[in-house]
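Undergrad: here's a sequence, model it:
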Amino acid sequence: MDVKDEGEEDAQASSQRLKLEVEDQQQRKKMFLLGYQFWAKIAAVFLFFGVGAWLYSSQFSTQELLFLTKDTAQADTLTDGSIIVLNKHSLLRYPEKFRGNQRQVWLTKGEAFFTVAPDLEKPFIIHTGSTTIKVAGTSFNVKNRKGSIEVIVEKGTVQVSKSGKMITLSTGEKVLIKQSTVQLIKENNADKLYTYYRSGEFIADGVPLWRMVEMLNEVYSSNLSIGKKGLKNRLLTGTLKNESLEAVLAAISRNTKLSIKRKNNQIILY
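TA: Okay, here's the model as predicted:
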């Protein structure tokens, strides 16, 4: 019978315990490394998307501003140097800063005159209703009222498109687009009455009376009419201050010798 020395057994037991402790430490270290690698990957993913979101935000995303007028026209200058004169009761949406290869704004309602800073590489685009207006650098008037879009070019060239159709307008030309049609027919602009909210006056340079009445009804929301058919094409010449309707009518009456009659809510020139 073999009899092991007691000291030898203690040494073997101690060696076994040390071996187990080393294996346990190695296992713990391995688990720690695996956990560290896992959370490091998670952190890297969050960092990747965080940096990506920041880059996207800094390059493409921007705050949208609202330019809203009530009872008076106002002017504003955009970050690219373009100047907008917004007529009363109008709304324009535009970015705080233009990014990318386009400068886009939205005329939600009303009327605005645009003096666009030239930039051939970044065209200026106005969206209004279902119509798109594209320019590189020019000045023009856009009106969106009661579903109809009117574009008048004062200087330069303007591209107007709707439902896949497009026309190009030059200085002194205009187009009137009704909501129910996709026809784009340009014509010569015959007067300067559209400038009234910028200049503060109605420029009647050989303007027929029916056209002046049409404009006054739009500007003052009045119910003005011509009592005799033979008077419709009477030409008006001169400049009328954009004051009250009563003052404008008094000036027309003095210059044309026409009389004014009021019946209920209607005003009749005869």
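Undergrad: C-alpha from now on. contacts and neighbour counts both.
TA: Fine.
Undergrad: contact partners for the closest residue to residue 261 other than its chain neighbours?
TA: Closest residue in space to residue 261, ignoring its immediate chain neighbours: residue 268 at 5.1 Å, by C-alpha to C-alpha, 6 or more residues apart in numbering. Taking C-alpha atoms under 8 Å, 6 or more residues apart in numbering as the criterion, residue 268 is in contact with 224, 225, 226, 227, 260, 261, 262.
Undergrad: to compare against the first, here's the next sequence to fold:
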Amino acid sequence: MEKTAIQDFVIASLSGSASTSQQAMLQEWLSASNSNRSLYSEIKRIWETAGNTPFGVFNTNEGLEMLMQQVQPVSHNRWWLKVAAILLPLFVITGWYFYYSSTSHWNTYIASGVLKDSLLLPDGSLVYLKPGTALHYKRREVILGNGEAFFRIVKDEKQEFRIKAGNAVIHVLGTSFNVKRTPAGADVIIWDGKVSLEGKSNTVTLTRGKMGIVDQYTGEVSGIEGNYEYRCGWANNDLAFNNQALGIVLEELSALYHIQLKVMDPAILKRNVTIRFREIPLAVALAILSETMDLTISNVTDTTYILTERK
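TA: All right, here's what the predicted structure looks like:
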């Protein structure tokens, strides 16, 4: 069997990406001799422990050649020499694999958790995701599926960061912003810095607090007037409202704390307020809201609150 074929199905098996044919080839190779099985067991053990080992720059060709030199036939009573000989090159090939997959191969991540999930990207950028949100990523590029994510992008003036969400393409160097994708399109809101939002036929530059929308069907980009910073609050626990309707404030607070805030008089939902809730517990947030808006807030269940005007 060719060295390159053995290399391919061994690495594919260890990384969990082996195809049906590669799995069959692996089984055939393992069945060929006890030394192959012993070697694979040792490689697997080292691979699993090396997954968290820091790595630097690896010579891919040299590492692969060193690894494949170890799969030549040897006598059964000297298989342990093969295992010993593979220790160093295996660390080289393991490092190569994780480095190469982080820079060239697309990875897939689906957010879990109840409130939010987070993911550290290969370049050091951080993403917060709402549960169920899926994305594909490599070093400085992301494809966002339906869902919502907040990005803190590490600045790199030599290489922009690129995010694709349907017909929307977001170009950034280093900033923080929120992206929400639905079947109807995508919207982008800037927390700090600025981004370029590109559609099929036009491009809009967005700055702090601004929102841009890309229609999924036409690909047209529209800049929306107003300050939408509060839409980023779910990720960084910092809800800031500037002359916003109380109805919007209650909606965002409900989503952040996973509660229901109801009013007896719908007219108060139209009252505007400038207020901020930054990394505070629910009880404090409700107390601030009560005093600022002159409201009485009654707890009717563990997660439901009724707001009424004070008399």
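Undergrad: what about the contacts of residue 268 of structure 1, which are in strands?
TA: The strands, defined by DSSP state E, take in 224, 225, 226, 260, 261, 262 from these.
Undergrad: could you find the counterpart of residue 66 of structure 1 in structure 2?
TA: Taking TM-score structural alignment, residue 66 of structure 1 has residue 109 as its aligned residue in structure 2.
Undergrad: wait, I meant residue 194 of structure 1
TA: Under TM-score structural alignment, residue 194 of structure 1 pairs with residue 231 in structure 2.
Undergrad: list the contacts of that match.
TA: Residue 231 of structure 2 neighbours (C-alpha under 8 Å, 6+ apart): 178, 189, 239, 252.
Undergrad: most neighbours, which of the residues you listed?
TA: residue 189 (28 neighbours; other C-alpha atoms under 10 Å).
Undergrad: quick check: residue 265 of structure 2 touching residue 271?
TA: No - using C-alpha atoms under 8 Å, residue 265 of structure 2 is not in contact with residue 271; the gap is 11.5 Å.
Undergrad: tally of neighbours for residue 120 of structure 2?
TA: By other C-alpha under 10 Å, 11 other residues sit near residue 120 of structure 2.
Undergrad: corresponding residue for it in structure 1?
TA: For residue 120 of structure 2, the residue aligned by TM-score structural alignment is residue 77.
Undergrad: what about that match, distance to residue 155 of structure 1?
TA: 19 Å (C-alpha to C-alpha, to the nearest Å).
Undergrad: sitting in helices, which of the contacts of residue 231 of structure 2 do you find?
TA: residue 252 (DSSP state H).
Undergrad: for the contacts of residue 231 of structure 2, which one is nearest residue 309 of structure 2?
TA: Nearest to residue 309 of structure 2 out of those is residue 252 (C-alpha to C-alpha; 20.1 Å).
Undergrad: how about that closest one, what does it touch?
TA: Residue 252 of structure 2 is in contact with 230, 231, 239, counting by C-alpha under 8 Å, 6+ apart.
Undergrad: kindly provide the distance from it to residue 271 of structure 2.
TA: 15 Å.
Undergrad: where does the aligned partner of residue 167 of structure 1 in structure 2 land in three-state SS?
TA: Matched by TM-score structural alignment, residue 167 of structure 1 corresponds to residue 204 in structure 2. The three-state assignment at residue 204 of structure 2 reads strand, by DSSP: H, G, I helix; E, B strand; the rest coil.
Undergrad: repeat that for residue 29 of structure 1.
TA: helix.
Undergrad: could you pull out the helices for structure 2?
TA: Using DSSP H, helices in structure 2 cover 3-15, 20-32, 34-50, 60-68, 79-103, 233-236, 246-257, 282-293.
Undergrad: how about TSV for those, with distance to residue 158 of structure 2 added?
TA: Formatted as TSV, the helices of structure 2 follow (distance: least, C-alpha to C-alpha, whole Å):
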stretch	distance to residue 158 of structure 2
helix 3-15	31
helix 20-32	39
helix 34-50	31
helix 60-68	24
helix 79-103	15
helix 233-236	28
helix 246-257	36
helix 282-293	42
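Undergrad: residue 147 of structure 2: which of those helices is closest?
TA: Per C-alpha to C-alpha, nearest to residue 147 of structure 2 of the helices of structure 2: helix 233-236, 13.4 Å.
Undergrad: quick one: average offset of that closest one versus structure 1, please.
TA: In the superposition with structure 1, the average deviation recorded for helix 233-236 of structure 2 is 2.9 Å (mean C-alpha distance after the TM-score superposition for structure 1).
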